[in-house]
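>>> got a sequence here, can you build the structure:
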Amino acid sequence: MIPVKGYSGQKVAVLGLGRSGLTTARALRAGGAEPVCWDDNPAARETAEGEGFVCADLRRQGAFEGVSALIVSPGIPHLYPEPNPVVAAAIEAGVPVDNDIGLFFRSFAGPEWDEFDTAPRVVAVTGSNGKSTTAALIHHILTESGRPSQLAGNIGRGVLDIEPGADGSVVVLELSSYQTELARALTPDIAVFTNLSPDHLDRHGGMGGYFAAKRRLFAEGGPDRAVIGVDEKEGAFLAGQMSEGAADDRVIRVSVTRKLTGPGWQVFARKGFLSEYRKGRQAGSIDLRPIKGLPGAHNHQNACAAYAACRALGLAPKAIEAALHSYPGLPHRSQIIAEAGGVTYVNDSKATNVDSAIKALSAFKRVRWICGGLEKEGGLAALNDAVGEVIKAYVIGREAAAFAMQLKVEAEVCTTMAAAVERAVAEAQEGETVLLAPAAASFDQYDSFERRGEDFVAEVTRRLAE
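Presented below is the predicted three-dimensional model:
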């Protein structure tokens, strides 16, 4: 655990008592603060009280008298579409609002670091798509290379639940826009921006607010090195803002759409080959095509970003290449779950928006596509430019018929996962891929994309066993 610094003897309010909220309360208490907790869910309050925490209704008049700060869990809105009433009350009372990420960055370093040969480093990864895979891949490469590493944030453990930094250790954080937009301290050693596509726009008041939330990771803390995907205009703009000139190698530009040139530091992938150039000369090359855990151009982008971050940490290209080949992939992200009768079954339940579904579709040939769910802003029109390899779509979700009508490909309304898998398995031929890439949120039928993916895996397993 990372004891929170700066609040010893002070009351600190904690709103939201899920995984991150309860961990935050423990870390505050470990640092000498007096947490005052609240969650609208009585069961969550009961759990906190069982650990000896004081729970008090932060919605009541005068709740913030004598409170030094309010720490908010990431799922709770503080501005758009409407601020949570407790957050609004804290702001009105002049109480600073922060989250566990901000507490981590202000508390992680300690005086014992003066005795280390190599100070601990923090790598923080954000972006719309691929940040989980990129963060997990960096962690995997470090571990395989013998560097002590911890994976935390939006993946793995909560940031305040990890072990204190050790000599030469690295903490790899995946950070969502919900986490970066509110943290009062953001000071990673290396910051990674994968890409940007529309998502969570209601929470951020539009695309500009969404990009601004991501940009804070770079603008607030000024990382020693910035790894930035430049295939979208926002990434190219961010790289330009962070750089002092074309030869400034504090910025490592990443692309999977073109060869990058110039005197700076670039990592790009073309036709399945990763290349690193520095000061106009090639410094490394890896054939990504045989790596099963990283199929498709979107995963090649993740590999480029992870490679760049690890190179910035001093790892050799050969060590990174060896670790890439042993990477198993993450559940629900282009996860090959079965191969039977010449048919490959792939679970990409994490493809919860149109852009991520397009990337999943582009990674495979001759696709029988299971899609549908709670449609997000922006519609599905962009999908129709990416369905060239789709033989047939099998549409799930409560609004499956309306979803199917927007697709310019043969589509069967199945509604349930069981029906979709049954039909896809029955019709799939040798050399084809049955792909779950919903292009939509799961909440019309499931409580998470993980649960949706698990249902897909269970149905495929059941059908193949028959």
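>>> use CA for all of it now, contacts and neighbours both
Noted.
>>> the stretch 101-250 of the chain: strands as residue ranges?
121-126, 149-153, 170-174, 190-193, 225-229 (DSSP state E, counting those that start in this stretch).
>>> which elements pack onto the second one?
Packed against strand 149-153, as judged by 3 or more CA pairs under 8 Å, 6 or more residues apart in numbering; DSSP states H and E, are the following elements: helix 131-144, strand 170-174.
>>> and Cys304, how many residues sit next to it?
Using other CA atoms under 10 Å, Cys304 has 30 other residues around it.
>>> which residues does the helix or strand hosting it contact?
Following DSSP states H and E, one finds Cys304 within helix 296-312. Taking contacts as CA atoms under 8 Å, 6 or more residues apart in numbering, the residues outside helix 296-312 that touch it are 123, 130-131, 133-135, 137-138, 141-142, 190, 192, 194, 225, 227-229, 252, 254-256, 267-269, 272, 274, 288, 294, 317, 320, 324, 359-360, 362-364.
>>> quick check: next helix or strand after that helix?
Next along from helix 296-312, by DSSP H and E: helix 317-325.
>>> correct me, but Val192 touches Ala226?
Yes - counting by CA atoms under 8 Å, Val192 sits close enough to Ala226 to count as a contact (5.9 Å).
>>> give me the more crowded residue out of the two.
Shown here are Val192 and Ala226; by other CA under 10 Å, Val192 has more neighbours (32 against 29).
>>> contacting residues for the more buried one?
Per CA under 8 Å, 6+ apart, neighbours of Val192: Val123, Ala124, Val125, Thr126, Gly127, Ala226, Val227, Ile228, Ala305, Ala309.
>>> and the two most separated of those residues?
Gly127 and Ala309 (14.6 Å; CA to CA).
>>> closest to Tyr178 among the contacts of Val192?
Among those, and counting by CA to CA, the member closest to Tyr178 is Thr126, at 10.6 Å.
>>> from Pro188, how far out is that closest one?
12 Å (CA to CA, to the nearest Å).
>>> before we move on, what about Ala420?
Between Ala420 and Pro188 the distance is 44 Å, computed by CA to CA.
>>> ok, now His300?
Distance of His300 to Pro188, computed by CA to CA: 24 Å.
>>> structure for this one too, so we can compare:
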Amino acid sequence: MIPVQGVQNQTIAVLGLGRSGRATAAALREGGATVVAWDDSAETRAQAEAEGLPLLDLTRDTGWRDRIDALITSPGIPHLYPHPHPAIAQALRRGVPVDNDIGLFFRSFGALDWAGFDTAPRVICVTGSNGKSTTTALIHHILRAAGRPTQMGGNIGTGVLSLEPPVDGEVVVLELSSYQTDLARALTPDVAVFTNLSPDHMDRHGGFGGYFAAKRRLFAEGGPDRCVIGVDEDEGRYLANQMGQGPQDDRVIRVSVEDKLDGFGWSVSARKGYLSEWRKGRQIASMDLRGIRGLPGAHNHQNACAAYAACRSIGLAPRDIEAAFHSFAGLPHRSQTVAEINGVRWVNDSKATNVDSAEKALMAFENIRWIAGGMGKEGGIAALAPLFPRIRKAYLIGHSARDFALQLSDTPHEVVETMEAAVARASAESEPGDTVLLAPASASFDQYPNFEKRGEHFTALVEALRRG
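The predicted model follows:
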């Protein structure tokens, strides 16, 4: 646990008592604060009260009669758009500072006593629309493989205040969502990574501009020593321009999977599967990403470039990074190879819950036997039509199976309804060199509580096949 600094003898209110909220309350208490708490769920409130957290209804005027010095809210609770949560609205009217656990982490992490350390700990933060979880996990994996002390947390793994106090030379790697960067009152990463940007969470941020602004705060207000920025969209190019003093400023490392970036002070790109690092007009290193099983496809090559650049920025050698790439197994449910059986590759990309992410998965493989379906989004899979020639056959499950069948038209397909049937049919019909790809292009809620459970079911069925 990282005790929160600067809260001794203060009364701090915590809104939202899930995993991060409870960890925040514990860290505040450890720092000497008096904590009161609230959650909209009666069941969650009862659990928190049983654990000794005093409750206070922060949505009512009566809850604010006594002094409250700050309100700490969980990331999923709206603080501005589409409208502030009633408890946050109360705080805003009263001028009570509103923060989140990320803000508390940064103001407390740097306040720890590091006087005896030879090398001060550092923080690498990763944000963006797609690939930030894989990029975060990949950076963490590279650091571990290189023998560097490291922890991973934030929007993936451990909550930030549940991390252990850092040791000499440690690197903490955090995935940060737009919900987290939007509100944090302190953001001071040593290295900040921006993967890419595509429309998401529009209602929460008041539109695309607000969404980008939330991501941009990590850089513009965080003031990192190094910025690793994907520049394949206008927003990334704009951000890189804002953070640098010119094209030769190597405090900004530009990343691309579309363009050769040899005219900048520092850049990393991957074209046709080959990663290249350029610095001040010279190629420093290169490597072939195509045979790395844990990083298939151009979208994962972009993740690899971002992770490579972040690790290079803190002094790791190219050969050490490349070696770690080959031992990276990938994250569960994200283009994860779960088995190879009789020459057939089985890939779990259950996280592909929309057309954009399914497109990236389909582009990463050939000779595809595609398991798709679930609670389809507006427009179905029509936008994927240019990729249908890559599909040997589709096996359609769930609520949208018949709608998807109509859109597949002449592409071989079969409505099989369930995951069990899809895996059985794909196993019976696949041939060496095929890839059986679960990339549903749909939400899971018709048959599973979340995409993780869907992916776990697929993996279990494949494992049963492997065992025979």
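>>> format the helices and strands packed on strand 149-153 of structure 1 as CSV; extra columns: mean neighbour count and distance to Leu70 of structure 1.
Listed next are these as CSV, based on neighbours: other CA atoms under 10 Å; distance: least, CA to CA, whole Å:
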stretch, mean neighbour count, distance to Leu70 of structure 1
helix 131-144, 24, 28
strand 170-174, 26, 22
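>>> which one of the ones you listed lies closest to Gly16 of structure 1?
strand 170-174 (20.1 Å).
>>> Thr126 and Pro188 of structure 1: which is more packed in?
Each of Thr126 of structure 1 and Pro188 has its neighbours counted (other CA under 10 Å); Thr126 has more, 29 against 25.
>>> the more buried one and Ser176 touch, don't they?
Yes - using CA under 8 Å, Thr126 of structure 1 is in contact with Ser176, at 6.0 Å.
>>> shared neighbours of the two, anything?
The contact sets of Thr126 of structure 1 and Ser176 overlap at Lys214 (CA under 8 Å, 6+ apart).
>>> how close does the residue most central in space within structure 2 sit to Ala50 of structure 2?
Centrality entry for structure 2: nearest residue to the mean C-alpha point is Ser133, 3.2 Å, by CA atoms, centre = their mean. Relative to Ala50 of structure 2, Ser133 of structure 2 is positioned 34 Å away (CA to CA).
>>> just Thr59 of structure 2 next, same as before
21 Å.
>>> so these two - more neighbours on which side?
Legend: neighbour count by other CA under 10 Å for Thr59 of structure 2 and Ala50, higher for Thr59 (19 against 10).
>>> quick check: closest non-adjacent residue to that one.
Nearest non-adjacent residue to Thr59 of structure 2, counting by CA to CA, 6 or more residues apart in numbering: Ala87, 4.2 Å away.
>>> now do Ile77 of structure 2
Ile77 of structure 2 sits nearest to His85 (CA to CA, 6+ apart), 6.7 Å away.
>>> if I look at the one you found, how far off is Gly16 of structure 2?
For His85 of structure 2 relative to Gly16 of structure 2 (CA to CA), the value is 11 Å.
>>> any common contacting residues for those two?
Ile77.
>>> who has more neighbours, the two?
Gly16 (23 against 17).
>>> who's in contact with the more buried one?
Residues near Gly16 of structure 2 by CA under 8 Å, 6+ apart: Ala37, Trp38, Asp39, Asp40, Thr73, Ser74, Ile77.
>>> highest neighbour count among these?
Thr73 (27 neighbours).
>>> I'd guessed that residue sits against Ile12; true?
No - here Thr73 of structure 2 lies out of contact with Ile12, judged by CA under 8 Å, at a distance of 10.7 Å.
>>> count of neighbours near the aligned residue in structure 2 for Glu432 of structure 1?
Aligning on TM-score structural alignment places Glu432 of structure 1 opposite Asp434 in structure 2. By the criterion of other CA under 10 Å, Asp434 of structure 2 has 20 neighbours.
>>> distance check, Asp434 of structure 2 against Trp370 of structure 2.
Separation of Asp434 of structure 2 from Trp370 of structure 2 (CA to CA) stands at 10 Å.
>>> how about Leu362 of structure 2?
8 Å.
>>> Ile155 of structure 1 and Val421 of structure 1: what is the separation?
In terms of CA to CA, Ile155 of structure 1 sits 28 Å off from Val421 of structure 1.
>>> ok, those two, which is more surrounded?
Val421 (26 against 18).
>>> all strands of the stretch 301-450 of structure 1, in order?
Using DSSP E, counting those that start in this stretch, strands in the stretch 301-450 of structure 1 cover 335-340, 343-347, 367-371, 390-396, 411-415, 433-436.
>>> go through the first one and flag the buried ones.
This points to strand 335-340 of structure 1. Gln335, Ile336 (16 or more other CA atoms under 10 Å).
>>> for stretch 262-274 of structure 1, same thing?
Quick answer for stretch 262-274 of structure 1 (16+ other CA under 10 Å): Gly264, Trp265, Gln266, Val267, Phe268, Ala269, Arg270, Gly272, Leu274.
>>> in terms of helices and strands, where is the third one?
Using DSSP H and E, Gln266 of structure 1 falls within strand 265-270.
>>> show me what that strand packs onto, helices and strands only.
Using 3+ CA pairs under 8 Å, 6+ apart, strand 265-270 of structure 1 sits against strand 251-255, strand 273-278, helix 296-312.
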